[in-house]
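Student: what's the 3D shape of this:
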Amino acid sequence: MSLFSFLGAIEIGLIFALVALGVYISFRLLRFPDLTVDGSFPLGGAVCAVMIQAGYSPYVATIGATLAGAVAGYITGWLNVRLRIMDLLASILMMIALFSVNLRIMGGPNIPLINDPTMFTLLQPEGLEDYWSRPMILLVIIIIAKFAADWFFSTERGLAIRATGSNARMARAQGINTGAMVLLGMAISNALVGLAGALFAQTQGGADISMGIGTIVIGLAAVIVGEAILPSRRLVYATLAAIIGAIVYRFFIAAALNSDFIGLKAQDLNLVTAVLVTLALVVPNLKRMLQHKRLPEAPKSL
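Tutor: Here you go, the predicted model:
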């Protein structure tokens, strides 16, 4: 693998680390199977691209994309909490609706940002190539997002969200408004995904309606791979595991697709994803089985 491909894999991995954090919040903390991610990711890219082309600052456009993702997540939670629609079905409905919404926002299937300013062009240090500066800028954003998430979910409101996901009935008995916590948690989750979509559009030179396909699979894969690498129940390590999982996942994808002796091509991306996720799910079970076999059998009582 060349240095350019390696840095490209790190760059994409850092962007999808935000998706992994969002998926971790919805799937692990809230226990909410959220497929809105496949729609809120391109929504963030679409809003960001449209605002940049309209003359807004890339920073304002990125904030707007983050807020758009939060609104999408809030509506998904609202369908579930207020209209009593099953969580999975509510997210599917929102994902389908966002496909049309994104087309409306962009006015077509894609919007190029080739000659427009982005966060990365504005923050790029002089004399440093963009393929070096982009991963550095993204790393700073990821660190800020991780510590912000760790801090928030250690506050009273964050602990209420975690309690809602762990045991909603017990949380209600303690006086927690579980419906409001679901709405807030879903908004935060998809805000991170919308931010990732905005950053992805700026690094890739535009937004496309198909950029969200399979985003939820990538996010889940990152969370599962991260938990296999760094298994821990503590939130600080769990969010770190999601970030590491996203980077490792993209690195192995890039390594597999750039290995000529394997013979894989771009169209094999979903196959590689399925194999990696399967391995991440199977390896912990194999470890437990081996540890169980190594334990000495208890002596039989007479």
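Student: CA only for contacts and neighbour counts going forward, please
Tutor: Fine.
Student: what are the ranges of the helices in the stretch 51-200 of the chain?
Tutor: Using DSSP state H, counting those that start in this stretch, the helices found in the stretch 51-200 of the chain span residues 58-81, 87-106, 119-123, 130-152, 156-166, 168-173, 178-204.
Student: From the contact counts, what lies against the last one?
Tutor: So that's helix 178-204. Contact here means 3 or more C-alpha pairs under 8 Å, 6 or more residues apart in numbering; DSSP states H and E; on that basis helix 178-204 packs against helix 3-23, helix 37-53, helix 58-81, helix 119-123, helix 156-166, helix 168-173.
Student: ok, residues contacting the first one?
Tutor: Helix 3-23 is touched from outside by 34, 37, 131-132, 134-135, 138-139, 142, 145-146, 188-193, 195-196, 199-200, 215-216, 218-220, 222-223, 239, 242-251, 254, with contacts defined as C-alpha atoms under 8 Å, 6 or more residues apart in numbering.
Student: One more: the last one?
Tutor: Judged by C-alpha under 8 Å, 6+ apart, the contacts made with helix 168-173 from elsewhere in the structure are Ala160, Ala163, Thr164, Asn177, Thr178.
Student: this one as well, want them side by side:
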Amino acid sequence: MLDIILGAISLGLLWAVMTIGVYITYRILDIADLTVEGSIAMGAAIAAKAISAGINPFAATALALVGGLAAGLITGLLHTKLKIPALLSGILTMIALYSVNLHIMGKANIALLRMDTVYTPFIRLGMDNTAAVISLGLVCVSVVVGLLYWFFGTELGSAIRATGDNPNMVRAQGINTNVMKIVGLIISNGLVAVSGALISQSQSFADVQMGTGSIVIGLASVIIGEVLFGKRNFFNRLIALVLGAITYRIIIALVLKLGMPANDLKLFTAITVAIALALPELKKYFRPAKISIKEGE
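Tutor: This is a model prediction of the structure:
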């Protein structure tokens, strides 16, 4: 059981980077960005192809970051410059990235067995694979949370947050909301691509289909983090996202351990997200009815 929990934590830390990326578009910019289903696979494809070509794993992960930034830029330009709705812009980019990822890899999947990855230095220190993933995952999550907490406290970061809250007010202040949306989408998909690169190196292969359903996983982690760990200030929200991603992976691991068929995993995830999103409405049905008594009755 301990091995299952540790495995879920290690995977949760890697998906936490993706969850933070989803949070930036879904909560901060108020955009349902489906680009992530293509950019997470793109990050995995770029990293796997680069590593198999002999490039340093850390440099390969950096290249994956660049690919994700480019994917976010394309979605941002489609939405802001060509006036295509945000949801459709993400879908178009996601569809295009499927072919792009196939061209990058040259085939449907790439194996990374017996190749150096970003986890190799930790393994050489005597750690097993799970401990190595947890160690690097903690480092990556700490860096991402620290950088984003600093960035969104700057003038540019505050403008991005304000754009999602009240774009009309932001425009009245002379800020170009289109630029803010593009920057937010770029950052989001960059993080998602890095997550894909880390996940592919952890599981020792990259597959063109690995992004399927990732947006639902990201949303599930966001909702679980907010519901269970709160959303008081921005730093606490970032920490809650990490804990939400880990909690989601632990839940999935335990449910599979209890005998749920793996084929029902995405169905279970979809139901979990639907229930979490519907909680505010569901509470109304279970809230005790208020009885008013008029004076003199």
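Student: what's the TM-score here?
Tutor: The TM-score (TM-score structural alignment, normalised by the length of the second structure) is 0.94; 296 aligned residues with a C-alpha RMSD of 1.7 Å.
Student: thinking again about what came up before, so which of the helices and strands packed on helix 178-204 of the first structure is the most packed in?
Tutor: Highest mean neighbour count among those (mean count of other C-alpha atoms under 10 Å): helix 37-53, with a mean of 29.
Student: Direction-wise, compare that one with helix 178-204 and give the angle.
Tutor: Angle, helix 37-53 of the first structure to helix 178-204, by axes from the mean of the first three to the mean of the last three C-alpha atoms, to 10 degrees: 50 degrees.
Student: hang on, the earlier thing: is it possible to get JSON lines of the helices of the stretch 51-200 of the first structure that adds distance to Arg288 of the first structure?
Tutor: Below are the helices of the stretch 51-200 of the first structure laid out as JSON lines (distance: least, C-alpha to C-alpha, whole Å):
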{"stretch": "helix 58-81", "distance to Arg288 of the first structure": "36"}
{"stretch": "helix 87-106", "distance to Arg288 of the first structure": "31"}
{"stretch": "helix 119-123", "distance to Arg288 of the first structure": "45"}
{"stretch": "helix 130-152", "distance to Arg288 of the first structure": "29"}
{"stretch": "helix 156-166", "distance to Arg288 of the first structure": "24"}
{"stretch": "helix 168-173", "distance to Arg288 of the first structure": "30"}
{"stretch": "helix 178-204", "distance to Arg288 of the first structure": "31"}
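Student: Go through the ones you listed and name the closest to Arg294 of the first structure.
Tutor: helix 156-166 (32.8 Å; C-alpha to C-alpha).
Student: Just give me the mean distance for that closest one relative to the second structure.
Tutor: Mean deviation of helix 156-166 of the first structure relative to the second structure after superposition (mean C-alpha distance after the TM-score superposition for the first structure): 0.6 Å.
Student: and Gly38 of the second structure, what does it touch?
Tutor: Thr93, Met94, Ile95, Leu97, Tyr98, Gly211.
Student: Just the buried ones from these?
Tutor: Buried by 16 or more other C-alpha atoms under 10 Å: Thr93, Met94, Leu97, Tyr98, Gly211, out of the contacts of Gly38 of the second structure.
Student: possible to save the helices and strands packed on helix 178-204 of the first structure as JSON lines with distance to Glu297 of the first structure?
Tutor: Output for these, formatted as JSON lines (distance: least, C-alpha to C-alpha, whole Å):
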{"stretch": "helix 3-23", "distance to Glu297 of the first structure": "41"}
{"stretch": "helix 37-53", "distance to Glu297 of the first structure": "47"}
{"stretch": "helix 58-81", "distance to Glu297 of the first structure": "49"}
{"stretch": "helix 119-123", "distance to Glu297 of the first structure": "60"}
{"stretch": "helix 156-166", "distance to Glu297 of the first structure": "35"}
{"stretch": "helix 168-173", "distance to Glu297 of the first structure": "39"}
